[in-house]
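J.: need a structure here:
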Amino acid sequence: MEAYTIRKARMSDIKVMHRLLMSCAQKSQLLPRSLNSLYGHVRDFYVAEEIATGTPVGCCALTICWEDLAEVRSLALDEAHKGRGVGRAMVQTCLDEASQLGLSRVFALTYVVDFFRRCGFSEVEKDTLPQKVWSDCINCPKFPECDETAMLITLPSR
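T.: As a prediction, this is how the structure comes out:
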């Protein structure tokens, strides 16, 4: 992981992030996000940057849903950089921020269950996340036949 750094996203990262997200969406690894959505939520995002080249190779967002609940979403990583701990580091960065904000629970809706399990998340029923269902899911073209798995981690109290 020492060849990468995780930092807050900048406006100049948006097009690279969009390309990474669309590449993963085409492989059915996540749901796509529009450029408009990325510009509007850039403050939620982190970017994994290859130190040697300064090139963004991955992204991940932490979106606050409720007073005690946030979501790790839009985790995308360039194929050439997978298996090096970069994805896990991005998720941990999101969990660290959630903890600093005083949040107690973080969830993910994912097709990559084993990865999130290795990050400490456990499977839960989607109905345990009503804030997500009624804020975002209701507008999803897959609703109510969602095929993603809901996963949750409870953070240690600070």
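J.: hey, let's count contacts and neighbours off CA atoms from now on
T.: OK.
J.: C-terminal to the longest helix seen in the chain, what's the next element?
T.: Scanning the chain for the helix with the most residues, using DSSP state H, yields helix 86-100. For helix 86-100, the following helix or strand on the C-terminal side (DSSP states H and E) is strand 105-110.
J.: Second chain to compare with the first, below:
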Amino acid sequence: MDKLYLRKARIGDVKSIHGILMNCSRQDLLLPRSYSDLYSHLRDYFVVCDDPGNNIMGCCALSIVWDNLAEIRSLAIVSSIRHMGWGGRLVEACLSEALTLGIYRVFTLTYQTEFFARQGFREISKDMLPQKVWADCLNCPKFPDCDEIAMLMEM
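T.: Model (predicted):
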């Protein structure tokens, strides 16, 4: 396998990001994202790619939600590089960007609680999150019966 590296997503990455997210969605690892959502939030995404930069192997987004609150979402890694530390590196990149932006509270809604606990997140009640968080939920196929777990990191 070629050398892998992490970078901000580019417009040419959207179809690959969508494919990775849809594959993980079919495995019930995360919720799907539409092309429209990906294009309108592309600047939120980091990707892991091979050395030429054409083969996207993973992604993760930091979405600003409210004053001093952001969400890590759409963390997905292709199976061939899972358990190699790239998920943690993507989360670190998002957390670093949050700090750069002056955001010190980052949450995630996830099925992967053990992974996020290892990154320093703690499980919280969804009621601790502001109503603004739930705007995206209206478009979710699981609304109103959300089974994701809320986790928070305060830096």
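J.: Tell me how far the longest helix of structure 1 lies from the chain's centre.
T.: On the basis of Cα atoms, centre = their mean, to the nearest Å, helix 86-100 of structure 1 is displaced by 9 Å from the centre of the chain it belongs to.
J.: report the angle between the axes of it and strand 105-110?
T.: Here helix 86-100 of structure 1 runs at an angle of 150 degrees relative to strand 105-110 (axes from the mean of the first three to the mean of the last three Cα atoms, to 10 degrees).
J.: after superposition, how close is helix 86-100 of structure 1 to structure 2?
T.: Once the two models are superposed, helix 86-100 of structure 1 sits on average 0.3 Å from its counterpart in structure 2 (mean Cα distance after the TM-score superposition for structure 1).
J.: what comes into contact with that helix?
T.: 1, 4, 6, 46-48, 58-62, 70, 72, 75-77, 104, 106, 119, 155-158 (Cα atoms under 8 Å, 6 or more residues apart in numbering).
J.: Just the buried ones from those?
T.: For the contacts of helix 86-100 of structure 1, a neighbour count by 16 or more other Cα atoms under 10 Å gives the buried set as 4, 6, 46-48, 58-62, 70, 72, 75-77, 104, 106, 155.
J.: and V47 of structure 2, what does it touch?
T.: V47 of structure 2 makes contact with 6-9, 56-60, 90, according to Cα under 8 Å, 6+ apart.
J.: do the same with V72 of structure 1
T.: Going by Cα under 8 Å, 6+ apart, V72 of structure 1 touches 60-63, 91, 94, 106-108.
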